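[1] Provide a 3D model corresponding to the input given below.
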Amino acid sequence: MSDTTFTPELEAPSVPLMPLSDLIPYALLTALLAIILFYFVGAEEGATSVFPGMTMHEWVHDARHLLGFPCH
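    Predicted coordinates:
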């Protein structure tokens, strides 16, 4: 049996962090997309409907139940 052990001498490269001001556009885009998705899942039906008929409701039907929105 050998008593030698392998010890790596390399260090992991450091990742530079982005300033918060650079993340603001991504945060706003993410929030906008989340609000649009929330609207289509939760409110796209009836008087506030953007698309006529029940097509959008049927596409997001299971997501409505998953998030707790009543729909029937």
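[2] CA atoms for contacts and neighbours, from now on please.
    Fine.
[3] show me the strands in this structure, by range?
    Counting by DSSP state E, the chain has no strands at all.
[4] so which residues of this structure form helices?
    20-42, 55-59, 61-67 (DSSP state H).
[5] relative to residue 48, which of those is closest?
    Among the helices of the chain, the nearest to residue 48 by C-alpha to C-alpha is helix 20-42 (9.8 Å).
[6] state the number of residues packed around residue 54.
    13 (other C-alpha atoms under 10 Å).
[7] following up with a second sequence; could you model it the same way so I can compare the two?
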Amino acid sequence: MANLVPPATSARPAPIRLPLREIVPWALFAVVLGLTILYFVGAEQGATSLFSGSTIHEFMHDGRHIVGSPCH
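    Alright, predicted model coming up:
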């Protein structure tokens, strides 16, 4: 009777290589965007305010409550 199990091969697909210089700009962009969003949702009010008035505070008000950040 013939052997019906194919022999095991050691062929593996080549790993995908991503050059670091292609990742760094996108990672930096993501960090800056994340910190900007975190600032506007969590800190744009009172003494740390970069913009005068309460327009940004009122615009982000519900977002603060959703993430559990104190606002008042």
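[8] sorry, back to before: format the helices of the first structure as JSON lines; extra columns: distance to residue 49 of the first structure.
    Shown next, in JSON lines, are the helices of the first structure (distance: least, C-alpha to C-alpha, whole Å):
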{"stretch": "helix 20-42", "distance to residue 49 of the first structure": "9"}
{"stretch": "helix 55-59", "distance to residue 49 of the first structure": "9"}
{"stretch": "helix 61-67", "distance to residue 49 of the first structure": "15"}
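[9] need those in JSON lines with mean neighbour count, can you?
    Compiled in JSON lines, the helices of the first structure are given as follows (neighbours: other C-alpha atoms under 10 Å):
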{"stretch": "helix 20-42", "mean neighbour count": "13"}
{"stretch": "helix 55-59", "mean neighbour count": "15"}
{"stretch": "helix 61-67", "mean neighbour count": "14"}
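[10] how close does the residue most central in space within the second structure sit to residue 38 of the second structure?
    Residue closest to the mean C-alpha point of the second structure, counted by C-alpha atoms, centre = their mean, is residue 30 at 5.5 Å. Distance, residue 30 of the second structure to residue 38 of the second structure, by C-alpha to C-alpha, to the nearest Å: 12 Å.
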